[in-house]
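# When you get a sec, could you give me coordinates for this:
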Amino acid sequence: MKLGVVGLPNVGKSTIFNALTSNKAESANYPFCTIEPNVGIVAVPDERLDVLTKMYNSKRTVPASIEFVDIAGIVKGASQGEGLGNKFLSHIRETDAIIHVVRCFQDSTIIHVEGDVNPIRDIETINLELILADLESVNKRLDKASKQAKTGTKDAVKEYNLLLAIKAELEKEKPARSCKFTADEYELAKTFFLLTTKPTIYCANIAEGDISNPSNNPHFVAVAKKAEQEDNTVIAVSGKIEEEIAQAPENEKNELRELYCIKDSGLNQLIKASYNLLGLISFLTAGEQETRAWTIIKGTKAPQAAGKIHTDFERGFIKAEIVAYADLISAGSMLKAKELGKVRSEGKEYVMKDGDVTLFRFNV
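Take a look at the predicted model:
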């Protein structure tokens, strides 16, 4: 899973990226500090892994992970090549979802490309550029699709009609995801690689003094309201605080969290929200050698989940021995869970659930 971190120049994208990934991406007070995208792999926080590691005395623990990409700042006219324009947009196309960093803090020492802090205007600037870029892509594709649709082929007609519906939304300055897609249409729309079909989280970068109560920040309140209207998610983060904590020695991190009254960091919330955004869940495996979280899409059946571990597991799938994480912890051990009848034997049609502690049986 790859998520693009986007926003106007100087909104704190690279600062937040550095805190997320413990990376050293350049962060400076001028536009286009980031040119080539920086990439970092981040573990998905999952307290269940620590508990299972202790229970099984596992030699190593492997969490699920997300790839974050810090993409160059966008400006007005990017869809027409302004700033880093087309290069920027091509980097977004390669991601699965968007983390849109919005500046919600005042700081006269940090230049704002528009001269003042106005997060709703900033959001609309970027959204419009993505819409215009998609409109250009749709118009190009329509030229070809209209010729193919004249043949009367069912698939060609379906594609042509879907492109027309998307174009109508884009011309209203609405993102393509505002279309009411059927499941089949959504799968077809994904093949268009449009920017505005990508799910989005707004990451409101607030001042240090607002972190304990973001609702006191009127800019954050405005972004939260817009996110609700768009059925998007918003997370409040103080980039400066999170970067300070990320760079501190391990034995000082908890002290800093207490100092800033942070229970669950904004970054942890952002990582979890990103994971959920794409409809992903984790099933768990545990043993003496390793405790691990495996990422699958909601609705995945047991054989396909087994294939995440090894293709032979899917090919020779016999059954899955599964216990819900909560039941295993309540029992205290796998042996006790079996005695209590909490371990189930599931077949090929079983749909995996988040937190299933699983042992696959297979034969090849």
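# Please count neighbours and contacts with C-alpha atoms only from this point.
Will do.
# Strands of the chain, start to end?
In the chain, the segments counted as strands under DSSP state E are 2-6, 38-43, 60-62, 65-70, 97-103, 200-205, 233-237, 280-286, 290-297, 317-324, 344-346, 356-362.
# Can you add distance to Ile211 and mean neighbour count and give these back as CSV?
Formatted as CSV, these follow (distance: least, Cα to Cα, whole Å; neighbours: other Cα atoms under 10 Å):
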stretch, distance to Ile211, mean neighbour count
strand 2-6, 21, 24
strand 38-43, 22, 18
strand 60-62, 31, 14
strand 65-70, 23, 22
strand 97-103, 14, 25
strand 200-205, 10, 26
strand 233-237, 7, 24
strand 280-286, 28, 21
strand 290-297, 31, 20
strand 317-324, 35, 20
strand 344-346, 44, 15
strand 356-362, 35, 20
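# okay, those strands in CSV with distance to Asp155 next?
As requested, these are arranged in CSV below (distance: least, Cα to Cα, whole Å):
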stretch, distance to Asp155
strand 2-6, 30
strand 38-43, 37
strand 60-62, 43
strand 65-70, 34
strand 97-103, 27
strand 200-205, 29
strand 233-237, 34
strand 280-286, 29
strand 290-297, 26
strand 317-324, 35
strand 344-346, 37
strand 356-362, 39
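# so which of these comes closest to Gln247?
Between Gln247 and the strands of the chain, the tightest spacing by Cα to Cα is seen for strand 38-43, at 15.1 Å.
# Which other helices and strands does the closest one contact?
helix 13-21, strand 65-70 (3 or more Cα pairs under 8 Å, 6 or more residues apart in numbering; DSSP states H and E).
# to compare against the first, here's another:
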Amino acid sequence: MSLSVGIVGLPNAGKSTLFNALTRAGAAVGNYPFTTIEPNTGMVPVPDTRLDRLAELFHPPKVIPAMVTFTDIAGLVRGASRGEGLGNKFLGHIRECDAIALVVRDFEDTDITHVEGSVDPVRDIDVIELELQLADLETVTKRLEKVGKTVRLQKEKEQATEAVAVLQRVRDHLDGGAPVRTMQLGADERATLHDLWLLTANPMVVVVNVAEGAAIAEPSAAVRGRAAQGGADVVVISARIEAELAELEPADRGAFLADLGIAEPGLDLLARHAYGLLDLITFFTAGEKEVRAWQLRRGLTALDAAATIHTDFAKGFIRAEVSDAEDLLAAGSYNALKEHGKQRLEGKDYVMRDGDVVHFRFNL
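This is a model prediction of the structure:
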């Protein structure tokens, strides 16, 4: 499974600085709009102390964390939904992502211009959300016109009529100024919308880029309220601090953060938020050869988990030997775990839990 998060926002909000810190990929940074035109992409590990502790237990040659793909998308501006500022191209890049990290600037700097003329993170959220909603509204309206013609065909009339009802409800919701992610939609309704790749249906986290001295502050009530209105979480990060942190040796980062009074890197927090946006869980495979964290949608089964590792595991599935990571760590070995009765044998319909350590038995 590959989770892709698009980093979006107005020009000069700090998107590329944040991306550089996340991935150390050296994306271009400049004080003018549209420094980034083609999206930069980088893989970022999801911090998980359970993985680190399992690695200490087994000492394998390979330790592989779960990963999140971040894509640095060029700055959007007012009118992007109408093609302003190469908006159509940039909106297309967002459609390819599973989730959105909306970066808004909340610091003053006379050396860094603001495309809107002043610093106002709530307004900036409004600008981006409006452009995404307008783009979705156009997409839904076009589909309604197409499906409306199908209603006249008796053979497909019932199915098309149901689709029209869903599309009209989504259109009205967007027309009221609200993103699709805030709608209550059933599985069939979501299936109707799936191939539209609606931008505002994606889960979103608002990343408030603050000055270095405000990195430990809570987001303002206004920003938190506006984000909640759009069904989004909020994370406060100083992209400048994260960029400086990324340049340090790993051994020096703890002291650097401690001097600033910061408990953990903001990027670790963002990676976990991004991971949680799509309601993913982590399960592990652990042994002397490899300890690895795997992503899985919450609610999926042992058979789905087996297929995530390899299709042969799913085709020849016999059973799953499952334990909780904390139980395994407390026991100190698989043998001790079994002696304590903490390892279970589960079938293909077992619903996986976050923190499961699993070994699959299968026939080739």
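# tm score of chain vs chain?
Remark: TM-score between the superposed chains equals 0.96 [TM-score structural alignment, normalised by the length of the first structure]; 360 aligned residues with a Cα RMSD of 1.2 Å.
# circling back: Serialize the helices and strands packed on strand 38-43 of the first structure to CSV and add fields for distance to His112 of the first structure.
Shown next, in CSV, are those (distance: least, Cα to Cα, whole Å):
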stretch, distance to His112 of the first structure
helix 13-21, 13
strand 65-70, 19
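# wait, which of the strands of the first structure is closest to Phe193 of the first structure?
Smallest distance to Phe193 of the first structure across these (Cα to Cα): 11.6 Å, for strand 97-103.
# So which of the helices and strands packed on strand 38-43 of the first structure is nearest Lys225 of the first structure?
Lys225 of the first structure lies closest to helix 13-21 among those, at 21.5 Å (Cα to Cα).
# Report the angle between the closest one and strand 2-6.
Between the axes of helix 13-21 of the first structure and strand 2-6, defined by axes from the mean of the first three to the mean of the last three Cα atoms, to 10 degrees, the angle is 150 degrees.
# Now do the same for Lys167 of the first structure: its match in the second structure.
In the second structure, Lys167 of the first structure lines up with Arg171, judged by TM-score structural alignment.
# and what of Lys76 of the first structure?
Superposed on the second structure with TM-score structural alignment, Lys76 of the first structure falls opposite Arg78.
# Determine the number of other residues adjacent to the residue lying closest to its match once chain neighbours are set aside.
Leaving aside its sequence neighbours, Arg78 of the second structure sits nearest to Val127 (Cα to Cα, 6 or more residues apart in numbering; 6.4 Å). Neighbour count for Val127 of the second structure, taken as other Cα atoms under 10 Å: 19.
# Tell me how far the alignment partner in the first structure of Val127 of the second structure lies from Val221 of the first structure.
Using TM-score structural alignment, the equivalent of Val127 of the second structure in the first structure is Thr125. From Thr125 of the first structure across to Val221 of the first structure, the span is 19 Å (Cα to Cα, to the nearest Å).
# One more: Val5 of the first structure?
Here Val5 of the first structure is placed at a distance of 21 Å from Val221 of the first structure (Cα to Cα).
# Please apply the same query to Leu132 of the first structure.
Separation of Leu132 of the first structure from Val221 of the first structure (Cα to Cα): 27 Å.
# How about Ser345 of the first structure?
48 Å.
# tilt between the lengthiest helix in the first structure and strand 97-103?
Identified as the longest helix of the first structure according to DSSP state H is helix 119-149. Inter-element angle recorded for helix 119-149 of the first structure and strand 97-103: 150 degrees (by the same axes, to 10 degrees).
# Check which helices and strands helix 119-149 of the first structure sits against.
Applying 3+ Cα pairs under 8 Å, 6+ apart, we find helix 119-149 of the first structure packed against strand 97-103, helix 154-171, helix 218-229.
# Return the most buried member of these.
Compared across those, strand 97-103 shows the largest average neighbour count, a mean of 25 (mean count of other Cα atoms under 10 Å).
# Would you mind finding the match for Met43 of the second structure in the first structure?
Using TM-score structural alignment as the criterion, Met43 of the second structure maps onto Ile41 of the first structure.
# hang on, that match packs against Ile66?
Yes - between Ile41 of the first structure and Ile66 there is a contact under Cα atoms under 8 Å: 5.7 Å.
# what comes into contact with stretch 136-147 of the second structure?
Stretch 136-147 of the second structure has contacts (Cα atoms under 8 Å, 6 or more residues apart in numbering) with 160, 163-164, 167-168, 170-171, 174-175, 196, 198-200.
# try stretch 297-310 of the second structure
Stretch 297-310 of the second structure is contacted from outside by 1, 278-281, 294, 296, 313-314, 317, 320, 346-353, 360, using Cα under 8 Å, 6+ apart.
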